[in-house]
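**Q** Return atomic coordinates for the entry below.
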Amino acid sequence: MRYLLIIAVILFSGCNQTKQNDQAGNKNAFNKAQKITQKDSIQKVAVLVLKALKAKDYSRFTSYFHPAEGVRFSPYGFIDFTHKQILAKDFLEAIDKHWILTWGHFDGSGEAIKLRIKPYIDRYIYNADYLAAEKKDYDSFIGNGNSINNLKEIYPQLHFTEYYFSGFDQKYNGLDWSSLRLVFKKYQNNYYLVAVIHDQWTA
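**A** Alright, predicted model coming up:
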């Protein structure tokens, strides 16, 4: 009888220890999940956006468009409400049908920027390998030219990432710097693109 009692105590202790280990494991997993910040979530999506652009996978790229608002594309740091704002389905249709869209106006000449989507991407979005950007930041500007940067006035409550190159050819003394800014908005517990802003030195 004494031996049976000892065995029962051992079994109970083992079960109790297993329960405590399970609880500790669950607590650690919960704490780990709690450490994922808003910044982490946005930066993760931003990297996925850049990977899709680098791979020229435009179907995947549009999967990050804000479902209700689409994305506004600005060729320069100053955001104008006349700049092209487009939903994901229309973006893909424009690629498929080779539509020429008006995106804004060329710096200097003031002429309308009329381009198909792929040439626009090559010139005003992924014009450099921003996945390997020289500098990166969150909610802070790196590139600073002579045009007005009104991102925080247009999107005062939203968060953004910036990817920056200080220049590509020494003979330009940094005047060929280039930045890409991605602006995000939360929708049904996920972050989506609402603006893609290219910036550079303007005349």
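**Q** drop to CA atoms for contacts and neighbour counts, all remaining ones
**A** Fine.
**Q** Which helix or strand contains L11?
**A** Under the criterion of DSSP states H and E, L11 resides in helix 2-34.
**Q** tell me what the following helix or strand past that helix is packed against?
**A** Tracing the chain C-terminally past helix 2-34 and defining elements by DSSP H and E, one meets helix 38-54 next. Using 3 or more CA pairs under 8 Å, 6 or more residues apart in numbering; DSSP states H and E, the elements in contact with helix 38-54 are helix 58-62, strand 159-165, strand 190-200.
**Q** nearest to L131, of these?
**A** Smallest distance to L131 across the helices and strands packed on helix 38-54 (CA to CA): 7.9 Å, for strand 159-165.
**Q** one more, for comparison:
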Amino acid sequence: MRKIYPLLAAALLAVLLAGCGADSNKNEATEAPNIFSSAPASLGTPSTGGAGKEAPAPSSGESPSGTPTAELANDQQSTLKELARETIGYLRERDLASLVTLVDPEQGLRFSPYSHVNTDSDLVFKPDDFPTFKDKEKRIWGTADGSGEPIELSFRDYYEKFVYNKDFADAPDVSVNQVIGTGNSEFNVPSVYPNASYVELHFPGFDEELDGMDWQSLVLVFVPSGEEWKLAGIVHGQWTI
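**A** Predicted coordinates for the structure are as follows:
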């Protein structure tokens, strides 16, 4: 009888170890920070108050498998939303090292301060020359709406004004391949990136007296790369004059 106890103990230990291994993180390098449990309205998931909504997805372009983005299957849209969730998590946590792993190595990552992507003035960074928050160099990121003055900012200041100036992980409205935020600035992502798909995270407004003119959006542009999607653009949207 005494000889059986060690065997039973060893078997029990093996079962416990197997269970622990199944629950471990299999890909720590690419998983987004676990910050979405407190954001029920994020990426189209309705909040408990029903505030979230999700737009349909008619647009142009192709998926990595060659399917027009207007006809993206539910699983492909889910893949894009999951990638957007990962991306917005890194942006919220200011985790540039992880963000860079999602960037398309050939096209790089373009930063557009407004909904109209300007291929002449928007800055593009490849993964190996990506700026950091410690970079104090002031760059010209485009032209300011209204004044026409150059947008001359350090990367940190641009990030805080034209990237994550709102908590877009909690945006109530989310769409795949359909623009929500519209104004006087033409949204031209489909023409600049004809084979891309995009996810828009949108706040319809914050001050009721402004009747929606203070809306804010962040559009994440993903391009096909083999059988994957890669991040190629971060487009900030807001009401323009």
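**Q** Any chance you could compute the TM-score here?
**A** Both chains were compared after superposition, and using TM-score structural alignment, normalised by the length of structure 1 their TM-score is 0.78; 168 aligned residues with a CA RMSD of 1.6 Å.
**Q** if we can go back for a sec, okay, the helices and strands packed on helix 38-54 of structure 1 in CSV with mean neighbour count next?
**A** Shown next, in CSV, are those (neighbours: other CA atoms under 10 Å):
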stretch, mean neighbour count
helix 58-62, 18
strand 159-165, 23
strand 190-200, 23
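**Q** would a markdown table of those with distance to N146 of structure 1 be doable?
**A** Listed next are the helices and strands packed on helix 38-54 of structure 1 as a markdown table, based on distance: least, CA to CA, whole Å:
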| stretch | distance to N146 of structure 1 |
| --- | --- |
| helix 58-62 | 30 |
| strand 159-165 | 16 |
| strand 190-200 | 9 |
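**Q** E160 of structure 2 - that's part of a strand, no?
**A** No. Following the definition DSSP: H, G, I helix; E, B strand; the rest coil, E160 of structure 2 is helix and is not counted among the residues of a strand.
**Q** Number of residues surrounding it?
**A** When counting by other CA atoms under 10 Å, one arrives at 11 neighbours for E160 of structure 2.
**Q** What's the match for it in structure 1?
**A** Counting by TM-score structural alignment, E160 of structure 2 corresponds to D122 in structure 1.
**Q** one step back: show me which residues of the helix holding L11 of structure 1 are buried.
**A** Of the residues in helix 2-34 of structure 1, none is buried under the neighbour-count criterion (16 or more other CA atoms under 10 Å).
**Q** For L8 of structure 2, what is the enclosing helix or strand?
**A** Using DSSP H and E, L8 of structure 2 maps to helix 4-23.
**Q** Tell me the residues of structure 1 aligned with that helix.
**A** With TM-score structural alignment as the criterion, helix 4-23 of structure 2 doesn't align anywhere.
**Q** Quick check: next helix or strand after that helix?
**A** Following helix 4-23 of structure 2 in sequence order, the next helix or strand is strand 53-54 (DSSP H and E).
**Q** Would you check the span in structure 1 matched by that next one?
**A** The aligned range for strand 53-54 of structure 2 in structure 1 is empty, by TM-score structural alignment.
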